[in-house]
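S.K.: Based on what follows, work out the 3D shape:
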Amino acid sequence: MSSPETYFLPRPTSHVPNSPLPVLVYRSALPLNPTPEATCGLIEPNNWLKGGVFKHYPAHHFHSVTHECYAVFKGHSRLLLGRGPLDPGTENDLLVDLKEGDAIVLPAGVAHCSLESSDDYEYVGLYPKGSPPWDNNFCKAGEEETKEKAENAMDVPVPDSDPIFGVGGPLVEIWIKAMGRAWKPYGTQRLTQVEA
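M.R.: Next up, the predicted model:
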């Protein structure tokens, strides 16, 4: 298994916070013929916990209080990342194709929706242990509310563990580096920001 693909969406839109943390895509990360149970058996020991099993979800949305991992155990989907339905589309829109066995980690604040999916597309949604229940923001709020949601998203801590590789996996290092600030561990592998 190789390191994840990284996709940066640092620029906010009028309706979407996005994040300085990159979206991470892990190709062929799950065992062959994955099931929800096998997927959870692989990822939950890494302190990313099942929030549900989901199918095609065409609504643009983001979560401002938690990061999210999709682990695809059936079918395929094309995701549009980084903009909402009120934002203009461009030739630079970020589209990511996911198929059975792939996993994607979406930082808090990054908009996502399924544009098209196979009829059998299903994935497990997993969230860092200790996260509050996710909120759904549908990328239609005004500037003030979007700014508030952006501040919430920036306060979501970097998890202490990579969902696929576990402690010491690439997510933590990639995300801390992307923050462009000094960080230090405290407690048991929890990370907190240190002002330079």
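
S.K.: going forward, measure contacts between C-alpha atoms and count neighbours the same way
M.R.: OK.

S.K.: how much space between residue 141 and residue 84?
M.R.: Distance, residue 141 to residue 84, by Cα to Cα, to the nearest Å: 10 Å.

S.K.: which residues are common contacts for these two?
M.R.: Here residue 141 and residue 84 share the contacting residues residue 15, scored by Cα atoms under 8 Å, 6 or more residues apart in numbering.

S.K.: Compare these two and say which is more crowded by neighbours.
M.R.: residue 84 (24 against 15; other Cα atoms under 10 Å).

S.K.: show me the contacts for that one.
M.R.: 15, 16, 60, 61, 111, 138, 139, 140.

S.K.: now with 7 Å?
M.R.: 15, 16, 60, 111, 139 (Cα atoms under 7 Å, 6 or more residues apart in numbering).

S.K.: next one: residue 124
M.R.: Applying Cα under 7 Å, 6+ apart, the residues near residue 124 are 36, 50, 52, 53, 54, 70, 71, 72.

S.K.: Residue 17 now?
M.R.: Taking Cα under 7 Å, 6+ apart, we find residue 17 in contact with 109, 110, 146, 150.

S.K.: please give me the structure for this one as well, since I'd like to look at both together:
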Amino acid sequence: MSAKTSSLMLLMSFAAGTFSAGASANPQHLLLSNPSGGVPNNPLPLIIWPRVVPEDQQDITAWFEKTFAQNGWPPAWRYPIFPYTHYHPNTHELLGVAAGWAEVLFGGDSGRMVTLRAGDAVLIPAGVGHKQIHASDDFIAVGAYPEGMSPETRRDEPDRLRQSLEQVNQVPLPTRDPFTGNEGAMTAIWTPIAKLSAHQ
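M.R.: Take a look at the predicted model:
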């Protein structure tokens, strides 16, 4: 393990420890920093908010769209996730599961499978591959991006990896957490990792 990877893992452990255990909306994270085939991935971890939608909400879709918009992540679409590996080299992507469930492969062919259910949200760093593997018939997600960002979509193409890695490194860190509008899980986890990466 390199010194950089070791430092990142230490930071990840510290960030995880800042959240109380057992809370239903306790953010989780998944580090997918190494490229996989033509997928660049990212030193910033995937952040998952399980069951972040309040239990009394009848319209999960509307809640996600309103919450995202209020906090600087304008909703852009309602749709399932593409059934092939793809990533966005120019922007981070936020998904809120509005209905059903899906098994999603994150990080390319050598990545990790995650099951997302209605009420969950996931923040996908720029460059991290994602692909819907299985899903319920009613699965639908709300997709959003930081204000002013529009996604470029690329597939797993090894001949474009170097270009994509350079592009991912230029993506700015969002300034607003999608659920608080200021500091929150995103800033607590991403900001120290981004600062460490910038100095190495």
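
S.K.: any idea how far residue 24 of structure 1 is from the residue most central in space within structure 1?
M.R.: The centroid of structure 1 falls nearest to residue 106 when counting by Cα atoms, centre = their mean (1.3 Å). As judged by Cα to Cα, residue 106 of structure 1 and residue 24 of structure 1 stand 7 Å apart.

S.K.: Centre of the chain to stretch 65-76 of structure 2, how far?
M.R.: Here stretch 65-76 of structure 2 is found 15 Å from its chain centre; the criterion is Cα atoms, centre = their mean, to the nearest Å.

S.K.: what about it, start to end distance?
M.R.: With Cα to Cα, one end of stretch 65-76 of structure 2 sits 9 Å from the other.

S.K.: Give me the contacts around that stretch.
M.R.: Counting by Cα under 7 Å, 6+ apart, 142, 143, 144, 145, 146, 147, 176, 177, 178, 179, 180, 181 sit against stretch 65-76 of structure 2.

S.K.: Under the alignment, what does the fourth one map to in structure 1?
M.R.: Following TM-score structural alignment, the counterpart assigned to residue 145 of structure 2 within structure 1 is residue 127.

S.K.: who are the neighbours in contact with that match?
M.R.: Contacts for residue 127 of structure 1 were tallied using Cα under 7 Å, 6+ apart; they are 48, 49, 50, 51, 66, 67, 68, 69.

S.K.: can you confirm it is in a helix?
M.R.: No. Residue 127 of structure 1 is assigned strand when assessed by DSSP: H, G, I helix; E, B strand; the rest coil, not a helix.

S.K.: what's the distance between it and residue 52 of structure 1?
M.R.: 10 Å.

S.K.: which residues touch the equivalent of the residue nearest to the centre of structure 1 over in structure 2?
M.R.: The equivalent of residue 106 of structure 1 in structure 2 is residue 124 (alignment by TM-score structural alignment). Under the criterion of Cα under 7 Å, 6+ apart, the neighbours of residue 124 of structure 2 are 46, 92, 93, 94.

S.K.: Tell me if the last one really is in a strand.
M.R.: Put plainly, it is residue 94 of structure 2. Yes. Assessed with three-state DSSP, residue 94 of structure 2 lies in a strand.

S.K.: measure it to residue 146 of structure 2 for me?
M.R.: 8 Å.

S.K.: what's the answer for the first one, then?
M.R.: Here the criterion is Cα to Cα. By it, residue 46 of structure 2 lies 16 Å from residue 146 of structure 2.

S.K.: same deal with the second one?
M.R.: Distance from residue 92 of structure 2 to residue 146 of structure 2, counting by Cα to Cα: 7 Å.
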